[in-house]
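Peer 1: Sharing a sequence plus its predicted fold:
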Amino acid sequence: MISFEKKFAIVMLSGIMSLAASMTAFAASGIKSVKINIKSDAVTVGKPRNIDDITVSTSGSSYSIEGVDFLDMGTNWELTDIPKITVHLAADDNYYFSVYKAEDFKITGGELIEARRENTSNDLYVDIKLPALTDQVSLIESVTLNSSGQATWSGAQGASGYQIKLIRDNSSTIGGVQNLTTNSADLKYLMNRQGTYVLKVRALSSDNSKSGSWVASNAVSISQADADKNYSESQSRTTQGTWQHNDKGWWYTQADGSYVKSAWKQIGSDWYYFNADGYMLVGWQQIGGNWYYMDLNTGKMLSNATTPDGYYVGASGIYSANGK
């Protein structure tokens, strides 16, 4: 009898322990949504693949990031690549992942591919597609400027053109920001004052929606004698450009490959105005607080004339309220 009672007590104790374990398991809470934030701006065309270029964080609680890795292998990023990563999440104690649908995932900076639970739903592996590199541009490796004003720079993958700006004495931008489709420019005509010059160049993407970082050239010191020489020689350089057009309008490409933006340009004996995108304007335009009229067909500014709608513009092309 005593033996039986001891045995019964042991069985009862074992049952209580099993029940307690079961109750603990049932007490674990399910994680029903996952929030992942990704920043991948440092992933650019031409750079080596480095997982440290990607920053991943979570907005939710009850779980943490255990690791991040690339899904695909490779060396340098190419223009045709679509980066993909796997994010390993681990649930906190007394929690497990209970996510089953795409709607359970809130991902910024990427797009869910798939997710899988492992280790009794305590681990979650989330595969994510990052933005394609199609519209990106690679870094310009080098920019060179000499005392004669000749500038060259290395090409960038994915670039449709380049923006350049010449800076004198770390303060003044000379000639504004120019847009080019070439990898070189003759800036002699701008380096006509004594000082130290640096050229900065950046690449533009195929649709101009993104641009690369500005890359600076070597510094070039110009003496007064050099400046006078550059000015003299630049006066004899050709200034003939070419007109070009597309479905948006006409623009004027200058001899060095740049085009005029947000500025007047005298071509031959006529004046034209080009907008911020470089296109020639026509009709009535308010510029610098004054009204001007540009011929609807040719775009040239009218002066000392009456516009088609009966208003008089003076010698400078400015509309005069005194005449009609």
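Peer 2: Alright, I've got the coordinates. Numbers count the residues shown, from 1 in each chain.
Peer 1: can we go C-alpha only for contacts and neighbour counts from here?
Peer 2: Fine.
Peer 1: how many other residues sit next to residue 115?
Peer 2: 18 (other CA atoms under 10 Å).
Peer 1: SS state for it?
Peer 2: strand (DSSP: H, G, I helix; E, B strand; the rest coil).
Peer 1: Which residues are in contact with it?
Peer 2: Residue 115 makes contact with 124, 125, 126, 127, according to CA atoms under 8 Å, 6 or more residues apart in numbering.
Peer 1: quick one: which helix or strand includes the last one?
Peer 2: Pointing back at residue 127 there. Assigned by DSSP states H and E, residue 127 belongs to strand 123-129.
Peer 1: Now tell me what touches that strand from outside.
Peer 2: If you take CA under 8 Å, 6+ apart as the criterion, strand 123-129 is touched by 71, 82-91, 96-97, 110-118.
Peer 1: Does anything pack onto the helix or strand containing residue 226? Which helices or strands?
Peer 2: Using DSSP H and E, residue 226 sits within helix 224-235. Taking 3 or more CA pairs under 8 Å, 6 or more residues apart in numbering; DSSP states H and E as contact, there are no helices or strands that helix 224-235 lies on.
Peer 1: circling back to that earlier point, which ones among the contacts of strand 123-129 lie within helices?
Peer 2: Of the contacts of strand 123-129, none are assigned to helices by DSSP state H.
Peer 1: Now restrict these to buried residues only.
Peer 2: 83-91, 96-97, 110, 112, 115, 117 (16 or more other CA atoms under 10 Å).
Peer 1: just checking, what packs against the next helix-or-strand element following the strand holding residue 127?
Peer 2: For strand 123-129, the following helix or strand on the C-terminal side (DSSP H and E) is strand 143-145. If you count contacts as 3+ CA pairs under 8 Å, 6+ apart, strand 143-145 packs onto strand 150-153, strand 195-204.
Peer 1: tell me what the shortest one is packed against?
Peer 2: So that's strand 150-153. Here strand 150-153 touches strand 143-145, strand 184-186, going by 3+ CA pairs under 8 Å, 6+ apart.
Peer 1: next, the one to line up against it:
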Amino acid sequence: MTKAGKTFLAAIPAAICLFSFKAQAETRISTVYLEIDSQIQVGDTDSDVTVTADSSAYDVDDVEVTNEPDENDEEWEEGDKPRLKVIVQAEDDYYFPSGFSKSSVELDGSDGTVTSVDRSSDELEIYITLDALDEDEEDYDLDVLGLEWDQSSGIAYWDECEDARRYEVRLYRDGSAATSILTSYDSQYDFSSYLSHAGTYTFRVRAVYSSSVKGDWEESEEWDVMSGSSGAIGSFFSPTPSLPANTAPASDAASSQGAWLKDDTGWWYCNADKSYTTNDWQFIGGSWYYFDESGYMVTGWVYWNEQWYYCGENGKMLTNSMTPDGYYVGADGAWIS
């Protein structure tokens, strides 16, 4: 019994020596220092974050943004707090002791807070919440300039804005909204399919950096579209009246799907075959109109084939009526002297 007892007691110092040797061989890590560089901004769709550790005792093995935007949340918005999961590995001969907590982690760089730490002897899972994203609109140039219509196609154009990631546009007719707010990722929008009624059209556009950072609405010049234009605008790209082009005969056939267009000079009519009438009459929508040598609609008195005819302010030739200056025109529109 005595011999056995002596042998057991002798084993205890041996175990103590083995534990002491292991403790001396591995170095305790009491604090972890992390440098965070977050490039996440309001309006971003990706999550650019770098976490580094300048230490020979441990290293950053992986960084994951756990709440980055998905298909439903397409971008980071103001007030969002990016959340990180950072894996830190201890190097050989180092270990993370029992009791290692979030207070043992110190952050530098981008502002944030350590919310929790999961530990094993050689690995830490560190959970960090960065400060809420904030955006100052003054940091971005979101002024939109150069708004104009292409009256031959119904396409709205504006100058590209460098800081814009997209644009919001809206069509107005006679001062009222004709469409909902539409989105364009280019500096133009084709409104031709919306020009369905006669009226005075404008469009408004604003540059968008993010859902919370947008420029001011800007409005285009007015464009007067007459009845008969809606079905034709956008279906062709016509020459301007001042350029040489084939002219159309004075009939309703060529104009059945044409479009009334207006520029700085006046009104003109572009036929469906891209032609326009010059120095002649054309029957449009049940009325006769006269167009000058440049193709513009004429108002007032017109001398044609040794007869005088009168076209009202809307361009329509008068028949069987008194002209504004007191002369009478007959059923054929000619002045009765």
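Peer 2: Okay, I see it. Only a predicted model underlies this, so the values are computations on that prediction, with no experimental measurement involved.
Peer 1: Superposed, how do the two chains score by TM?
Peer 2: The TM-score (TM-score structural alignment, normalised by the length of structure 1) is 0.38; 179 aligned residues with a CA RMSD of 5.3 Å.
Peer 1: I'd like the contacts of residue 115 of structure 1 laid out as TSV, including neighbour count and distance to residue 38 of structure 1.
Peer 2: TSV is the format used below for the contacts of residue 115 of structure 1 (neighbours: other CA atoms under 10 Å; distance: CA to CA, whole Å):
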residue	neighbour count	distance to residue 38 of structure 1
124	26	17
125	18	15
126	20	13
127	22	12
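Peer 1: so which of those residues comes closest to residue 235 of structure 1?
Peer 2: Top of the list for closeness to residue 235 of structure 1, among these and by CA to CA, is residue 127 at 61.2 Å.
Peer 1: Now do the strands in the stretch 151-300 of structure 1.
Peer 2: 161-168, 172-180, 184-186, 195-204, 215-216, 220-222, 242-246, 249-253, 263-267, 270-274, 283-287, 290-294 (DSSP state E, counting those that start in this stretch).
Peer 1: rewinding a little: and the buried ones among the contacts of strand 123-129 of structure 1, which two are the farthest apart?
Peer 2: 83 and 96 (28.7 Å).
Peer 1: And the strand or helix carrying residue 63 of structure 2, what's buried?
Peer 2: Per DSSP H and E: residue 63 of structure 2 is located in strand 58-65. Across strand 58-65 of structure 2, burial judged by 16+ other CA under 10 Å covers 58, 59, 60, 63, 64, 65.
Peer 1: Name the nearest of those relative to residue 177 of structure 2.
Peer 2: Of all the buried residues of strand 58-65 of structure 2, residue 177 of structure 2 sits closest to residue 65, with 41.5 Å by CA to CA.
Peer 1: Isn't the closest one up against residue 85?
Peer 2: Yes. If you go by CA atoms under 8 Å, residue 65 of structure 2 and residue 85 touch, sitting 6.5 Å apart.
Peer 1: So what's the residue count around the closest residue to residue 29 of structure 1 other than its chain neighbours?
Peer 2: Setting aside the residues directly before and after it, residue 29 of structure 1 is nearest to residue 95 in space (CA to CA, 6 or more residues apart in numbering), at 4.8 Å. The tally of other residues near residue 95 of structure 1 (other CA under 10 Å) stands at 18.
Peer 1: Could you report the distance from residue 95 of structure 1 to residue 30 of structure 1?
Peer 2: Counting by CA to CA, to the nearest Å, the separation of residue 95 of structure 1 from residue 30 of structure 1 is 6 Å.
Peer 1: Ok, residue 284 of structure 1 next?
Peer 2: Applying CA to CA to residue 284 of structure 1 and residue 30 of structure 1 gives a distance of 66 Å.
Peer 1: Let's verify residue 6 of structure 2: helix, strand, or coil?
Peer 2: helix.
Peer 1: how deep is residue 69 of structure 1 tucked in, by neighbour count?
Peer 2: Other residues near residue 69 of structure 1 number 15, with proximity taken as other CA under 10 Å.
Peer 1: Over to residue 301 of structure 2?
Peer 2: 14.
Peer 1: Next secondary structure element downstream of the helix or strand where it lies?
Peer 2: Per DSSP H and E, residue 301 of structure 2 falls inside strand 300-304. Using DSSP H and E, the helix or strand that follows strand 300-304 of structure 2 towards the C-terminus is strand 307-311.
Peer 1: one step back: just name the most buried of the helices and strands packed on strand 150-153 of structure 1.
Peer 2: strand 143-145 (a mean of 21; mean count of other CA atoms under 10 Å).
Peer 1: Mind listing what's buried along the helix holding residue 226 of structure 1?
Peer 2: Buried residues in helix 224-235 of structure 1, counted by 16+ other CA under 10 Å: 226, 227, 228, 229, 230, 231, 234.
Peer 1: Ok, stretch 173-181 of structure 1 next?
Peer 2: Neighbour counts over stretch 173-181 of structure 1 (16+ other CA under 10 Å) mark 177, 178, 179, 180, 181 as buried.
Peer 1: Surely the fourth one is in contact with residue 162?
Peer 2: So the one you mean is residue 180 of structure 1. Yes. When contacts are counted by CA under 8 Å, residue 180 of structure 1 is listed as touching residue 162 (5.2 Å).
Peer 1: I'd like to know which elements the helix or strand harbouring residue 30 of structure 1 is packed against.
Peer 2: Per DSSP H and E: residue 30 of structure 1 is located in strand 29-31. Contacts defined by 3+ CA pairs under 8 Å, 6+ apart place strand 29-31 of structure 1 against strand 95-97.
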